[in-house]
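Engineer: Sequence unavailable; structure follows:
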């Protein structure tokens, strides 16, 4: 991977990062306060979607809804866009799923990812990038829709391919708020990876398949170059457990380069897919650092 992962003590948060931290916390608390939000807790799911739509609109975006129906229930992906000034047909997608698994309030999985997408959308609301950037909230990532035709990101990526859209990169923000400085707190789907990557779960990870190798290296390199926070990159076959466990997988199915930015979820987070996935488990200081790093990385990807 290009560059070197940051090591050592973290610097104090800047005033802007403190404000970002507080906004991320407020948004995650708002999302998870609905309790579980999914096809079973449908009214709660609609409430979270309404909240996201309102936040996009408050940032002065025109919100586009992609509505589809499954067994009589209407579901919607929510999308906003900043059109590129020089290369409008080069499109980066930054997305996260807003549904939670059954029984879980989903603070980290995936309130953290949604809050980050909202924060990034606000940061780019008055920016004129050379390339186009879209911020998308996907529905129905969790079972029983996971990796099926009814998964929200599959519906979205399929539409992009049918429209011949040039998605040059997709960043999936998935469960990004939990960090642990205890040695041995980080696990991996294959034991051999412990000989390559850290065993302390205090870093953010960028994961992609072999076809997305260039994007993995690009994101990791830009993040490491601009951010004082540990960052690791992994290029793995899609068949490896965990490698395709989010919305980036949908873009792989339509031959788009896509990566997952994650705290590695079940390989670190002990409250993954449980009723204990609540806001008090999230390290908001470190989450703010990660989102700041993603903002800087995205600016580089968009030629700002």
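Structural biologist: Looks like it arrived, so ask away. Every value quoted in this text rests on a predicted model; they were computed, and no experiment measured them.

Engineer: contacts and neighbour counts: CA atoms only from here.
Structural biologist: Fine.

Engineer: Is residue 97 in contact with residue 135, as I believe?
Structural biologist: No - look at residue 97 against residue 135 with CA atoms under 8 Å: they stay out of range, at 11.3 Å.

Engineer: want to compare, so here's the second one:
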């Protein structure tokens, strides 16, 4: 019998050849297993991103701003140097939040403010807009008067309103909310009667062109919003040209946020009244009575930051629900 290993060697070489061809095919592919062309490749669509919701209002920030206005600056009647310092500070704060800030001259006459004679002069409104916004674009106005009577540090009246306004400006700075913030000058009376009151807001409304007036869909005044109380007052002016629509929207926002509140009408003692009389929908938050009203005792100690925070929460809800762009 021929026991030569040759047939085994042949078989082994054949196996190596077949294995090599298989491996070569795996590396180079075949006519029927080509890579897809770029036109045939599919790219997964990126997952849509949801913008982060605006931050909640911070009551401690509000209290810090009240302290600055009432303690660092102090009494600031509308034509005083202290009012100018306060206006500069508010402008700096709003500019730092990314707003475009301008000023509007407000001519305040000489007169008597709560028993103290005050000189005539300019008590400017400080106005903050979103970058690129036009006053003829539909928007709301959120305002708070910056002045005090001459003898009062004005923690509640009205550093509380200004501080809540500044916190709202921070909260919605990155949101699509068409809002203009205004720190009004010379709100405090310089004599008896409606004509000698609310100079900043009266002149603001008087200077509006027809298209600018039509662009304001609502106005809210924040005035005395920090003293403790069981509820947040939400009030309308109820002029013959006015409406309770904004008041009711704010009340609905309070209900949705679980904030105790009460509604009232016939409130004419803040800057919303200038808008209400002109037929622009307007309302006011604030006005709980307190012992230090228009006195040197209107200090930081009268303010409850939790109450100011509740007001800010109502306003945040209202701005995001009724004003924010879809």
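Structural biologist: Right, received. Where do you want to start? On a predicted model such as this, the values are computed, not experimentally measured, just so you know.

Engineer: between residue 97 and residue 135 of the first structure, which one's more packed in?
Structural biologist: residue 97 (29 against 23; other CA atoms under 10 Å).

Engineer: So what does the more buried one match up with in the second structure?
Structural biologist: Counting by TM-score structural alignment, residue 97 of the first structure lines up with residue 145 in the second structure.

Engineer: Contact partners for its match?
Structural biologist: Residue 145 of the second structure sits next to 158, 161, 162, 183, 184, 185, 186, 187, 222, 223, 271 when contact means CA atoms under 8 Å, 6 or more residues apart in numbering.

Engineer: Relative to residue 80 of the first structure, how far out is the equivalent of the last one over in the first structure?
Structural biologist: So that's residue 271 of the second structure. Superposed on the first structure with TM-score structural alignment, residue 271 of the second structure falls opposite residue 247. Distance from residue 247 of the first structure to residue 80 of the first structure, counting by CA to CA, to the nearest Å: 17 Å.

Engineer: which of these two has more neighbours?
Structural biologist: Neighbour count, other CA under 10 Å: between residue 247 of the first structure and residue 80, residue 247 has more, with 31 against 22.

Engineer: Which neighbouring residues are in contact with the closest residue to that one other than its chain neighbours, exactly?
Structural biologist: Excluding its sequence neighbours, the residue lying closest to residue 247 of the first structure (CA to CA, 6 or more residues apart in numbering) is residue 153, at 5.6 Å. When contacts are counted by CA under 8 Å, 6+ apart, residue 153 of the first structure is found next to 77, 138, 139, 141, 247, 248, 250, 251.

Engineer: repeat for residue 238 of the first structure
Structural biologist: 208, 209, 210, 244.

Engineer: now it: how far from residue 259 of the first structure?
Structural biologist: Separation of residue 238 of the first structure from residue 259 of the first structure (CA to CA): 11 Å.

Engineer: Spell out which helix or strand contains the residue nearest to residue 198 of the second structure when sequence neighbours are not counted, please.
Structural biologist: Leaving aside its chain neighbours, residue 198 of the second structure sits nearest to residue 187 (3.9 Å; criterion: CA to CA, 6+ apart). Residue 187 of the second structure belongs to no helix or strand when assigned by DSSP states H and E.

Engineer: Residue 187 of the second structure maps to what in the first structure?
Structural biologist: In the first structure, residue 187 of the second structure lands on residue 141 (TM-score structural alignment).

Engineer: ok, now how distant is its match from residue 37 of the first structure?
Structural biologist: Counting by CA to CA, the gap between residue 141 of the first structure and residue 37 of the first structure amounts to 12 Å.

Engineer: which residues do the two both contact?
Structural biologist: Joint contacts of residue 141 of the first structure and residue 37 (CA under 8 Å, 6+ apart) are residue 99.

Engineer: Strands of the first structure, residue ranges please.
Structural biologist: 64-70, 73-82, 87-97, 131-138, 167-174, 204-208, 231-235, 258-262 (DSSP state E).

Engineer: Could you identify which of those is most buried?
Structural biologist: When the strands of the first structure are scored by mean count of other CA atoms under 10 Å, the highest mean neighbour count falls to strand 258-262 (a mean of 28).

Engineer: could you give the angle of it to strand 87-97?
Structural biologist: Interaxial angle, strand 258-262 of the first structure versus strand 87-97 (axes from the mean of the first three to the mean of the last three CA atoms, to 10 degrees): 40 degrees.

Engineer: And for strand 258-262 of the first structure, what's in contact with it?
Structural biologist: So strand 258-262 of the first structure is in contact with 169-176, 204-209, 212, 215-216, 246, 248-249, 251-252, going by CA under 8 Å, 6+ apart.

Engineer: what about 6 Å?
Structural biologist: The contact list for strand 258-262 of the first structure (CA atoms under 6 Å, 6 or more residues apart in numbering) reads 169-176, 204-208, 212, 248.

Engineer: Return the residues in contact with the residue most central in space within the first structure.
Structural biologist: Nearest to the geometric centre of the first structure sits residue 173, at 0.8 Å (CA atoms, centre = their mean). Applying CA under 6 Å, 6+ apart, we find residue 173 of the first structure in contact with 96, 113, 261.

Engineer: Looking at these, which is nearest residue 119 of the first structure?
Structural biologist: residue 113 (9.8 Å; CA to CA).

Engineer: Surely the closest one is in contact with residue 94?
Structural biologist: No - checked against CA atoms under 6 Å, the pair residue 113 of the first structure and residue 94 is beyond contact range at 10.0 Å.

Engineer: Save the contacts of residue 145 of the second structure as a markdown table, and put in distance to residue 256 of the second structure too.
Structural biologist: Shown next, in a markdown table, are these (distance: CA to CA, whole Å):
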| residue | distance to residue 256 of the second structure |
| --- | --- |
| 158 | 27 |
| 161 | 22 |
| 162 | 24 |
| 183 | 28 |
| 184 | 30 |
| 185 | 33 |
| 186 | 35 |
| 187 | 32 |
| 222 | 20 |
| 223 | 22 |
| 271 | 26 |
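
Engineer: aligned partner of the residue nearest to the centre of the first structure in the second structure?
Structural biologist: Under TM-score structural alignment, residue 173 of the first structure pairs with residue 222 in the second structure.

Engineer: ditto for residue 116 of the first structure
Structural biologist: Aligned partner of residue 116 of the first structure by TM-score structural alignment: residue 164.

Engineer: Please report the distance of that match from residue 129 of the second structure.
Structural biologist: Applying CA to CA to residue 164 of the second structure and residue 129 of the second structure gives a distance of 17 Å.
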